[in-house]
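**Q** Just to be clear, the model below is a prediction. Sequence and coordinates:
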Amino acid sequence: MDDQIRNLIQNHIDNNDVCLFMKGTPDAPQCGFSMAVSNMLKILEINFKGVNVLEDQKIREGIKTFSDWPTIPQLYIKKEFIGGCDIVKEMYENGELKKILETKGINFKK
């Protein structure tokens, strides 16, 4: 991965408290796993940045190298890599995701 892509990915993570690298957009997910994570964040009423990896093959491959995680979607909260769909789903179901968001000071929509 070149520095330009690494920096672009890092900027998305640095400038968004909740950043989801996904296939498609939050309003039009193009993969069931991306839709699932996006919907969990919407249900929790969290503002988040969706980065559509389908728009740029370099980002799509780069994020996998960046996080050393083989699949998309990938969720970052306050610059910390949380995981992919299965991990986020488990955390959502057991209440851990909401707890992490609260602990990190993420504001829920009112």
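**A** Cool, the structure landed.
**Q** CA atoms for contacts and neighbours, from now on please.
**A** OK.
**Q** Can you list the buried residues in stretch 62-79?
**A** 62-64, 71-79 (16 or more other CA atoms under 10 Å).
**Q** With stretch 81-96 instead?
**A** 82-85, 88-89, 91-92.
**Q** got another, please set it beside the one above:
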Amino acid sequence: MSDIHAFIDNKVKTNDVVLFMKGTPDFPMCGFSGQVVQILNYLGVPFKGFNVLENNELRDGIKSYTNWPTIPQLYLKGEFVGGCDIVREMFQAGELQTAFTDAGIPVKAPAA
């Protein structure tokens, strides 16, 4: 395994929720990363964000790590969840919330 794959593997296995994104959670640098950050913040899920724009090796490495061509990429308890479209669809269907609670990660109750 390459050094960058070892780095990624360590991060996704030692943090419950990890988002490899363009920009930071406080300042997303693309709309797709921003959408995933908004969903996670709405659900109140703490996550660790990694800015792939700061490191070309990380930017290329995350794509080969999962064999997934786009960024952002969301991981839950070491497992790849998906990119923006998948995360958004899972959120809209209630499946993302279920995935988090099933993994022992509490989410905020929706406003009544």
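**A** Okay, I see it. These figures come from a predicted structure and were not determined experimentally.
**Q** After superposition, what is the TM-score?
**A** In this superposition the chains share a TM-score of 0.95, using TM-score structural alignment, normalised by the length of the first structure; 109 aligned residues with a CA RMSD of 1.4 Å.
**Q** ok, back up a step: which one of the buried residues of stretch 62-79 of the first structure is nearest to residue 3 of the first structure?
**A** Of all these, residue 3 of the first structure sits closest to residue 62, with 10.2 Å by CA to CA.
**Q** Validate this expectation: that closest one resides in a helix.
**A** Yes - per DSSP: H, G, I helix; E, B strand; the rest coil, residue 62 of the first structure lies within a helix segment.
**Q** if I look at the corresponding residue of the second structure for it, how far off is residue 25 of the second structure?
**A** The pairwise alignment with the second structure assigns residue 62 of the first structure to residue 61, based on TM-score structural alignment. Separation of residue 61 of the second structure from residue 25 of the second structure (CA to CA, to the nearest Å): 20 Å.
**Q** where along the first structure do the helices fall?
**A** Secondary structure of the first structure (DSSP state H): helices at 3-15, 32-43, 57-67, 85-93, 96-103.
**Q** of all the ones you listed, which lies closest to residue 49 of the first structure?
**A** Proximity to residue 49 of the first structure (CA to CA) singles out helix 3-15 among the helices of the first structure, at 8.2 Å.
**Q** packing partners for that closest one?
**A** helix 57-67 (3 or more CA pairs under 8 Å, 6 or more residues apart in numbering; DSSP states H and E).
**Q** mean deviation (superposed) between the helix it packs on and the second structure, please.
**A** By mean CA distance after the TM-score superposition for the first structure, the fitted helix 57-67 of the first structure averages 0.4 Å away from its aligned residues in the second structure.
**Q** Tell me the helices and strands packed up against that helix.
**A** Against helix 57-67 of the first structure (3+ CA pairs under 8 Å, 6+ apart) you get helix 3-15.
**Q** related to what we said a few turns ago, how far away is the match of residue 62 of the first structure from residue 28 of the second structure?
**A** Residue 61 of the second structure is 20 Å from residue 28 of the second structure, by CA to CA.
**Q** Find the residue at the geometric middle of the second structure.
**A** residue 74 (2.2 Å; CA atoms, centre = their mean).
**Q** Just give the nearest non-adjacent residue to that one, would you?
**A** residue 19 (4.6 Å; CA to CA, 6 or more residues apart in numbering).
**Q** With residue 46 of the first structure instead?
**A** Closest to residue 46 of the first structure by CA to CA, 6+ apart is residue 108, at 5.2 Å.
**Q** so the one you found makes contact with residue 45?
**A** Yes - counting by CA atoms under 8 Å, residue 108 of the first structure does reach residue 45; the two are 5.6 Å apart.
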